[in-house]
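**Q** A predicted structure for the sequence below; I have some questions about it.
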Amino acid sequence: MLMVQTTTGDMTAVAGPWEELMEGEDDSYLSGSTMTLDLLDDEPPALRHLEPRHLTHSQPITISPARVKADEGRWSSSLPTIPNPFPELCSPPQSPVVIGSVPPSASDKHLIRVFGEDSYSRSLWVSRGATAKEVCHLLVQTAHCSDQESWALIEFHPSRGLERCLEDHEMVLQVQTSWSIKADAKLLFRKNYAKYEFFRTPALFFPEAMISDSADASHGIKSSELIETLLRSGSCPEIQGFLQVKEPSRRAWKRVYFLLRRSGLYSSTKGSSKEPRHLQCVADLGQLSVFQVVNGRRLYGAPSNYTFCIKPAREPVHTRGLKLLCAETEEARTCWTSAFRLFKYGKQLHSNFQFSKSAAQWSNDRTETRLRGSDASLVAMDFSGSAGRVISASEAKSVEREEGQSWRRREALLGNLAGRAPGLRPDSGAPGAGGARGAGGTKGTSASQGARPSSIHRGHPWFHGGVSRREAERLVEEQGLVDGMFLIRDSQQQALCFVLSLCHKLKTKHYLVIPCEEGGRQYYSMDDGVTVFADLLQLVEFHQINRGILPVCLKHPCVGVAL
């Protein structure tokens, strides 16, 4: 038995061995209990409960931010530095990375992908609030397009066969957020001349037979005057007519009478009755988007090719959410879709049209000013003699005209020589190629099989090679069914012939261009040789000014852009 006396004077009996554990190196332990007794035996001893007079607990220590930064700097400086394996990528002047592939420093930039006519795409960094008009202007600059206006972004869903033209004021990122993750939707960049065409020719887009009688409350205004008045105010007359509607979860279509008003789309439950008790609301226009349907016959079994649909604007594209409608003619479908747009956007659409028209006028004025300024700094010179001499503007224009005509004659002559047998020499007394030979001349005979057609047209955007008739109609329809839209293609049925596809009154018409030979020279004609042209370029330039046998002059070439 060991007896231990503490500093308080009490005697404690401890059974078994014990050891003394000292804490600290100073003599502060003398002020209180300084020994800790650890029992080494498993037998519980008879100990009296001891309570220390002072018990010190650990307290949290407040660390200042300055100390934290200092510690971080000390630890980071102590770490070994890792060399950069690609130092050239960190230097912007010498960086090989393509401009536009690296995200900008601003956090509100987002990457979008836009496809062109050639299935190639271009990625762009745009802001969150970028509109379709701003994205089109950016693509025009990056793709180096010749003109600034009439371009549009198209929302395209290939699997569903749906497409629509984004309005100029619509936010592109807001449209993309409505797409589901598994959707195959994409944005297309192409021409759309018919975006605001109903403001220019309203009678063509809104026929009197489709205007509702209730649209004219006074019954004393002509339909044409009513349409123009409403369009100037950003509104639209009420539209009525029969449409084929696809029944839900069935392939059958039903003919129903519809009425389109500002308040929404209504269907009649009793024939063509417009009484309120017979009208049933189908959709609210403010929450809908209107799409044109491509290949409606094949995808949905539509009764005609003039199919369109409406769907909720903020919901993904699902078959159960689509309201498929089919018109009897292209004129009727265009009327319905145009009225949908006008009723939904109203004055905003008219403001977009005014802004687009003023921007186009400003661009033309700027181009003319730049050309006048460049011409003012140049002087026409003639170097045909031994020494150069200054010539007047009128003389320069005549020289330019003569050179253009001789160049065309040489090109046509080379084309004929390449296809003729050796030893045959063309007649040198053929008329010039500067203008078309009018009526009254001798009709030319059909071209020989050995004559090679001129290839001057191959480098122009309105020539589309060997596309089919259906493909040509689709191209014209995609870029807008406006009067004067045209393209030229190779004929698939007649050898060495071409076809001029022209849009007139919302329909695409096709005119055969036949090569004919006269006096050893080859020409082109659309009226059996009454009017002939040296090449297709001359034919296009002539009909851009003169209508000729066509119903309208050539105005808008159907072009494609490569991104």
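**A** All right, it came through fine. Predicted model only: the values in this text are computed from it and were never measured.

**Q** alpha carbons only for contacts and neighbour counts from here, please
**A** Will do.

**Q** flag every buried residue along the strand or helix carrying Glu400.
**A** Glu400 belongs to helix 393-419 when elements are defined using DSSP states H and E. By 16 or more other CA atoms under 10 Å, the buried positions in helix 393-419 come out as 396, 405, 408-409, 411-413, 415-417.

**Q** all helices of the chain, in order?
**A** Counting by DSSP state H, the chain forms helices over residues 65-78, 132-143, 172-176, 197-200, 202-205, 223-232, 296-300, 330-345, 347-376, 393-419, 469-478, 536-545, given from the N-terminal end onward.

**Q** also this one, for the comparison:
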Amino acid sequence: MSPQRCDVVTQGAVGMVQNAPRTSGFKGMVTELFICKCPIYVLQDVKVFSEDGTSKVVEILADMTARDLCQLLVYRSHCVDDNSWTLVEHHPHLGLERCLEDHELVVRVESTMASESKFLFRKNYAKYEFFKNPVNFFPEQMVTWCQQSNGGQTQLLQEPRHLQLLADLEDSSVFSLIAGKKQYSAPTDYGFCIKPNRVRNEAKGLRLLCAEEEQSRTCWMTAFRLLKYGMLLYQNYRIPQQRKALLSPFSTPVRSVSENSLVAMDFSGQTGRVIENPAEAQSAALEEGHAWRKRSTRMNILGSQSPLHPSTLSTVIHRTQHWFHGRISREESHRIIKQQGLVDGLFLLRDSQSNPKAFVLTLCHHQKIKNFQILPCEDDGQMFFSLDDGNTKFSDLIQLVDFYQLNKGVLPCKLKHHCIRVAL
């Protein structure tokens, strides 16, 4: 007997076969169950906040890592992907926060968080800085010299096994205290703690510790990270470098500013040339500023429809830049610098609180935060900005920042990374 039509109805991973073929020795409809081997992807919603309070709900897979989620947020927010973005586990009721390691599963971490806790999307330039400059992060006795087979010397970090006596980190994580003095009566502002994963709402199970300065706290917290994750941290550090040649769906062009990616150029001749002399570079920057002002003035004289007068434009054009943070306090600027990593050259600009016509450059150098006032000065009827009492003058703050990214001048180091806040 010829077989009849077979309909398959699938529901989840289970399918049902109805109206199977009949044979002469069997009467009635045959119903059989079979297991579908197709993979099933379970999606989960995760809410992520930015520094300005905006948030975005992202649908992710259960096996998505913190690095993958950061790349997804970078792609959707049209940010520059320079591998310095991080996901922060923030517990406001406990006054704790930490940066997730790149390999950690987001869904698993969220399962240990209380309802008041949340994820933050933030820059952290110091995430792997200890691999680049270990001496700046650890005391000399924690750094050893290892003779390589090729005769060169490489600095390696000793695994701090003595810390095992202090805490078992298998089911715990290391957090920094946001306001340790106020909330836990800590003796200094540089507190940190070991938080077991089972602790959600009560501070009873926290193991509180305190350092005398920021550098000591960073050293101890980095040592705890190395103790818990070991070589995984180094692998996380190496992955972005190994992926440079591979384009992913979330990749964006990297336009990070560094002392090696910006050079002063002279295009006055038939071909361009790199200006290597700092004095000549400074002169070229000033000449470009004068030329820009002359062009703007000429356009206004000729009846250009420019909405702003050149002198007005130079005082507001910087407000479009990510490195300008407006009317924030000195304490807030220091907090932002600390949050985004105490690395050399990390900076931001803000309005001065003491002088309404001035600005302040907040800069990190050797894990110390310093402030430099930028004052307006007038020369030949033109308004300029300077942070060295008028010896070096700039038409606007954008030109000033561009110059000090190339030359440190009176600063302790060049401007390298700018603090940024992105709205999700």
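**A** Nice, thanks for sending it over. Computed from a predicted model, the values in this text were never measured in an experiment.

**Q** which one of the buried residues of helix 393-419 of the first structure is nearest Asp284 of the first structure?
**A** Using CA to CA, the shortest approach to Asp284 of the first structure within the buried residues of helix 393-419 of the first structure belongs to Arg408, at 59.3 Å.

**Q** ok, now which ones touch the closest one?
**A** 433, 534 (CA atoms under 8 Å, 6 or more residues apart in numbering).

**Q** what about it, distance to Gln522 of the first structure?
**A** With distances taken as CA to CA, to the nearest Å, Arg408 of the first structure is found 12 Å from Gln522 of the first structure.

**Q** now for those two: what residues contact both?
**A** Both Arg408 of the first structure and Gln522 are in contact with Ala534, where contact means CA under 8 Å, 6+ apart.

**Q** picking up where we left off before, Gln287 of the first structure: which of the helices of the first structure is closest?
**A** Closest among the helices of the first structure, once you apply CA to CA, is helix 330-345, at 8.6 Å.

**Q** buried residues in the closest one?
**A** Buried positions in helix 330-345 of the first structure, judged by neighbour count with 16+ other CA under 10 Å: 330-344.

**Q** just want the angle from it to helix 347-376.
**A** With axes from the mean of the first three to the mean of the last three CA atoms, to 10 degrees defining the directions, helix 330-345 of the first structure sits at 100 degrees from helix 347-376.

**Q** what range in the second structure does helix 330-345 of the first structure sit on?
**A** Under TM-score structural alignment, the match for helix 330-345 of the first structure in the second structure covers residues 214-229.

**Q** could you do stretch 520-531 of the first structure as well?
**A** Residues 381-392 of the second structure are where stretch 520-531 of the first structure aligns, with TM-score structural alignment as the criterion.

**Q** what comes into contact with the matching stretch?
**A** 282, 311, 372-378, 393-397, 400, 410.

**Q** now with 10 Å?
**A** Among residues not part of stretch 381-392 of the second structure, those counted as contacts by CA atoms under 10 Å, 6 or more residues apart in numbering are 282-283, 285-286, 289-290, 293, 310-312, 314-315, 358-361, 372-379, 393-397, 399-400, 403, 409-411.

**Q** next one: stretch 551-558 of the first structure
**A** In contact with stretch 551-558 of the first structure (CA under 10 Å, 6+ apart) are residues 190-193, 460-464, 472, 475-480, 482-488, 501-505, 509, 540-547.

**Q** give me the buried subset of these.
**A** In terms of neighbour count (16+ other CA under 10 Å), the buried residues within the contacts of stretch 551-558 of the first structure are 190-193, 462-464, 472, 475-480, 482-488, 501-505, 509, 540, 542-544.

**Q** of the residues you listed, which belong to strands?
**A** When DSSP state E is applied, these are split such that 190-191, 485-488, 501-504, 509 fall in strands.

**Q** which residue lines up with His90 of the second structure in the first structure?
**A** The criterion is TM-score structural alignment: under it, His90 of the second structure has Phe156 as its aligned partner in the first structure.

**Q** surely that match and Val175 touch.
**A** No: contact criterion CA atoms under 10 Å: Phe156 of the first structure and Val175 do not qualify, at 11.5 Å.

**Q** pick out whichever of these two has more residues nearby.
**A** When Phe156 of the first structure and Val175 are compared on other CA atoms under 10 Å, the one with more neighbours turns out to be Phe156, at 20 against 13.

**Q** OK, contacts around the counterpart of His78 of the second structure in the first structure?
**A** Matched across to the first structure, His78 of the second structure falls on His144, judged by TM-score structural alignment. Shown here is His144 of the first structure, whose contacts under the criterion CA under 10 Å, 6+ apart are 138, 561-563.

**Q** of those, which is the nearest to Arg122 of the first structure?
**A** Of all the contacts of His144 of the first structure, Arg122 of the first structure sits closest to Leu563, with 6.0 Å by CA to CA.

**Q** got the contact list for the closest one?
**A** Applying CA under 10 Å, 6+ apart, the residues contacting Leu563 of the first structure are 114-123, 139-140, 142-145, 189.
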